[in-house]
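[1] Sequence plus the predicted model coming up.
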Amino acid sequence: MEKVFMFFKKKKSLPQLVWKFVRANYFISIIAVIILFVGLIAAYKLLSSEDEYIYAKIKISQGLWWANTAKPAVWMVDAIKKGDVEVSLSGKPMIEVLEVRNYPWWSSDEYVVYIDAKIKVSKNKKTDTYSFKRVTIGVGSPIDLELPSVQTSGTIIEMSEKPFLKNKLIKNITFVKKWAEPWEFDAIQVGDTYNNGEEDVFEILDKKIANAQAEYMPKLGYNYPTYSESKVHITVTAKVLVREENNNIIFGEDQILRLGKGLNLATNKYAFTDYFISDIQ
């Protein structure tokens, strides 16, 4: 019994043991206190800070905007869904897809894809810049999207602290094609439309045809006869959803429409190749 009493008498309490360790290892103790203090401050900021969100228009692409890379294929267009949300490890929304718009790329099987997104950011009030995943972002900067159904990247083309306004209007655009094949006129259907995934942005209102004649000479010389091939001139008028910005008429986010310029348009039934704008009303 006396031995047990002496054991507890010699045994020091926990605070005494801690104090003894601190005195013997004061340098390690100072580092531990600093780490604990920084951790408490970081945890307080994380728990007490309010989430800050901005709105961004993103053009889906590979890397930097000036790089000439492949456009998304139809399977990528189908994979990006309106309402998709990327969440952080804590379960907070990082990116929410608000809209998805796509346009065919010059009679190919590729598309130009744009999304409107709500992004959780951190704002540096001194420099008035935003950071996403600890990387500074702005117009022209790349951004990675890790959505539930797809992982892709894009370029930010516009940013706003408020939801984007839909300042769009309808223009009647007339465009023509010279020396076209007769079957092309038959393939164009009045009333045919194109939907960009959110709304109808193009509808054919009228079409006209004029006969043309193309003559060819098989070989150079004076004694070789020429032969002719049936050709037509096609004129199409369509209702196009556009926006006006800085005296420019813009279709599909970044395609400027002006007289004499080629037109990148298509419907589900016909791709308008080698057409040029002749009138804008």
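    Received, thanks.
[2] from here on, contacts and neighbour counts on C-alpha atoms
    Will do.
[3] which helix in this structure runs the most residues?
    The longest helix of the chain (DSSP state H) is helix 26-48.
[4] Quick one: list the elements packing against the helix or strand just after that one.
    Downstream of helix 26-48, the next assigned helix or strand under DSSP states H and E is strand 52-60. Contacts defined by 3 or more Cα pairs under 8 Å, 6 or more residues apart in numbering; DSSP states H and E place strand 52-60 against strand 111-124, strand 151-160.
[5] got the contact list for residue 201?
    By Cα atoms under 8 Å, 6 or more residues apart in numbering, the contact list for residue 201 reads 193, 194, 195, 239, 240, 241, 242.
[6] One more pass at 10 Å, please.
    Residue 201 makes contact with 103, 170, 193, 194, 195, 239, 240, 241, 242, 251, 252, according to Cα atoms under 10 Å, 6 or more residues apart in numbering.
[7] nearest spatial neighbour of residue 238, skipping sequence neighbours?
    Spatially, and ignoring its direct neighbours in sequence, residue 238 is nearest to residue 204 (4.2 Å; Cα to Cα, 6 or more residues apart in numbering).
[8] Also residue 130?
    Using Cα to Cα, 6+ apart and skipping the chain neighbours, the partner closest in space to residue 130 is residue 123 (4.5 Å).
[9] Moving C-terminal from the helix or strand containing residue 175, which element do we reach first?
    Per DSSP H and E: residue 175 is located in strand 169-180. Toward the C-terminal end, the helix or strand that comes next after strand 169-180 (DSSP H and E) is helix 182-187.
[10] And that following helix, what does it pack against?
    Where contact means 3 or more Cα pairs under 10 Å, 6 or more residues apart in numbering; DSSP states H and E, helix 182-187 is packed against strand 200-216, strand 227-245, strand 271-272.
[11] Structure two is appended below for comparative analysis:
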Amino acid sequence: MFFIKSGFACIIGRPNVGKSTLLNQFMGRKVAIVSDKPQTTRNRILGILTTEDAQAVFIDTPGIHKPRHKLGAYMTRLAQETLEEVDLVIHVVDASVSPGTGEEYILEQLRDVSTPVLLVLNKIDLIKKQELLPLIDWFSKRYDFQNIVPVSALTAENLDKLRELIAANLKEGPFFYPAEMVTDQPEKFVAAEIIREKVLHLTREEVPHAVAVVIEEMKERENGLFYINAVVYVERDSQKGIIIGRGGRMLKEIGQLARQELQAILGNKVYLDLWVKVKKDWRDDEAVLRSFGYE
């Protein structure tokens, strides 16, 4: 007999362990921005993977960490609230980094969670095989994981095994989304995230964490061209100067890279009008956070 299965899987972990890279590998395309900066993901990202008989809906949460400002508290709360809403929790760790207080903190958050938890030891392409056993032993002594799977999200090593374990946790039932749908994120959100990703790649130190991107206007004109008016918000005048760059060169490069990717996604030419504004200490202002979409 032919059964259809479906379910939700939440991807959690410390900042910068490869959660978004893992989600993008599952999807075979980018649905979450990727950067070497911690705390890249700020909103739950839905990736919807549908096969002939199964649909897995992946939620990529912000990295769980002890918050230092109201934005950090929002991000951590978002991740924690997701844990009881799903059929499976996928806890991703960086196998190339020795576990410590950060991992202890996450395991403590999982203590009262009834949802099954898979442990994914990511970035095994960066370590020797003999380094895996002590790592597995460390985590096994601290939490009763349903399974432990070493993978490399970057090279896709052992992802087939992980897919099998995820499929085993799906429940018999109808698809939640149309089979052709790959994400629930609207075009404005995707555009803002792509612009923010380019800022993350091109800037350093405190600047990436102080950036928010708001799409003021996005519409397709009669000639098929997409017009996008976007504002990059920062917290300090000095940060504004860095993003604009000498003679506007940095802002121009951010715009060029973002426009190229947006054109590939939208399938049309894009006119990107990019501005930089200062909103002092916006990460600690609840009203501003709400206006930026961090509810």
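    Arrived safely. Just so it is clear, the model here is predicted, and its values are computed rather than measured.
[12] Now the TM-score, please.
    TM-score of the superposed chains, computed with TM-score structural alignment, normalised by the length of structure 1, equals 0.30; 131 aligned residues with a Cα RMSD of 5.5 Å.
[13] which secondary structure elements does the longest helix of structure 1 contact?
    Helix 26-48 of structure 1 sits against helix 14-24, with contacts defined as 3+ Cα pairs under 10 Å, 6+ apart.
[14] other SSEs contacting the helix it packs on?
    Under the contact definition 3+ Cα pairs under 10 Å, 6+ apart, helix 14-24 of structure 1 sits against helix 26-48.
[15] ok so, going back, would you list the helices and strands packed on strand 52-60 of structure 1 in TSV and tack on mean neighbour count and distance to residue 231 of structure 1?
    Converted to TSV, those look like this (neighbours: other Cα atoms under 10 Å; distance: least, Cα to Cα, whole Å):
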stretch	mean neighbour count	distance to residue 231 of structure 1
strand 111-124	21	31
strand 151-160	18	42
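[16] Quick one, which of the ones you listed gets closest to residue 234 of structure 1.
    Nearest to residue 234 of structure 1, of all those, is strand 111-124, at 25.8 Å by Cα to Cα.
[17] same for the top helix by length along structure 2, what does it pack against?
    In structure 2, taking DSSP H as the definition, the longest helix is helix 249-266. For helix 249-266 of structure 2, the elements it packs on are helix 187-202, strand 226-234, helix 237-244, strand 270-278, judged by 3+ Cα pairs under 10 Å, 6+ apart.
[18] which parts of the longest one are buried?
    Which is helix 187-202 of structure 2. Within helix 187-202 of structure 2, the residues that count as buried by 16 or more other Cα atoms under 10 Å are 188, 190, 191, 192, 193, 194, 195, 196, 197, 198, 199, 200.
[19] Let me know the closest of those residues to residue 263 of structure 2.
    residue 191 (10.3 Å).
[20] from what I can see that closest one touches residue 260, true?
    No. Using Cα atoms under 10 Å, residue 191 of structure 2 is not in contact with residue 260, being 11.4 Å away.
[21] Can you say which of the contacts of residue 201 of structure 1 are buried?
    Counted by 16+ other Cα under 10 Å, the contacts of residue 201 of structure 1 give 103, 193, 194, 195, 239, 240, 241, 242, 251, 252 as buried.
[22] from those residues, which two are the most distant?
    Pairwise distances among those were taken by Cα to Cα; the largest, 16.0 Å, belongs to 103 and 239.
[23] before we move on, the earlier item: can you list the helices and strands packed on strand 52-60 of structure 1 in TSV and add distance to residue 176 of structure 1?
    Shown next, in TSV, are these (distance: least, Cα to Cα, whole Å):
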stretch	distance to residue 176 of structure 1
strand 111-124	24
strand 151-160	31
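[24] where's the residue lying closest to residue 242 of structure 1 once chain neighbours are set aside relative to residue 232 of structure 1, distance?
    Nearest non-adjacent residue to residue 242 of structure 1, counting by Cα to Cα, 6+ apart: residue 251, 4.8 Å away. Distance, residue 251 of structure 1 to residue 232 of structure 1, by Cα to Cα, to the nearest Å: 28 Å.
[25] show me what contacts the residue lying closest to residue 258 of structure 2 once chain neighbours are set aside?
    Leaving aside its chain neighbours, residue 258 of structure 2 sits nearest to residue 195 (5.3 Å; criterion: Cα to Cα, 6+ apart). When contacts are counted by Cα under 10 Å, 6+ apart, residue 195 of structure 2 touches 33, 212-215, 230-232, 254-259, 261-262, 274.
[26] quick one: residue 74 of structure 1 and residue 113 of structure 1, what's the gap?
    The spacing between residue 74 of structure 1 and residue 113 of structure 1, counted by Cα to Cα, is 10 Å.
[27] which residues are common contacts for those two?
    Common contacts of residue 74 of structure 1 and residue 113 (Cα under 10 Å, 6+ apart): 102, 104.
[28] biggest separation within the contacts of residue 201 of structure 1, which pair?
    The most widely separated members of the contacts of residue 201 of structure 1 are 103 and 170, with 17.4 Å between them, by Cα to Cα.
[29] Report the buried residues of the longest helix of structure 1.
    Residues of helix 26-48 of structure 1 classed as buried: none (neighbour count, 16+ other Cα under 10 Å).
[30] Same check on stretch 270-279 of structure 2?
    Neighbour-count burial for stretch 270-279 of structure 2, counted by 16+ other Cα under 10 Å, picks out 270, 271, 272, 274, 275, 276, 278, 279.
[31] Roughly how far does the fifth one sit from residue 188 of structure 2?
    This means residue 275 of structure 2. With distances taken as Cα to Cα, residue 275 of structure 2 is found 16 Å from residue 188 of structure 2.
[32] Check the third one too.
    Using Cα to Cα, we find residue 272 of structure 2 at a distance of 13 Å from residue 188 of structure 2.
[33] which residues do those two both contact?
    Common contacts of residue 272 of structure 2 and residue 188 (Cα under 10 Å, 6+ apart): 218, 228, 230.
[34] Do I have it right that residue 256 of structure 1 meets residue 250?
    Yes. Here residue 256 of structure 1 reaches residue 250: they are 4.5 Å apart, a contact under Cα under 10 Å.
[35] who touches both of these two?
    Common contact partners of residue 256 of structure 1 and residue 250 (Cα under 10 Å, 6+ apart): 242, 243, 244.
[36] Check the burial of the second one by counting its neighbours.
    This means residue 243 of structure 1. Applying other Cα atoms under 10 Å, we find 19 residues neighbouring residue 243 of structure 1.
[37] what about it, distance to residue 257 of structure 1?
    Using Cα to Cα, residue 243 of structure 1 is found at 10 Å from residue 257 of structure 1.
[38] do residue 53 of structure 1 as well
    Counting by Cα to Cα, the separation of residue 53 of structure 1 from residue 257 of structure 1 is 33 Å.
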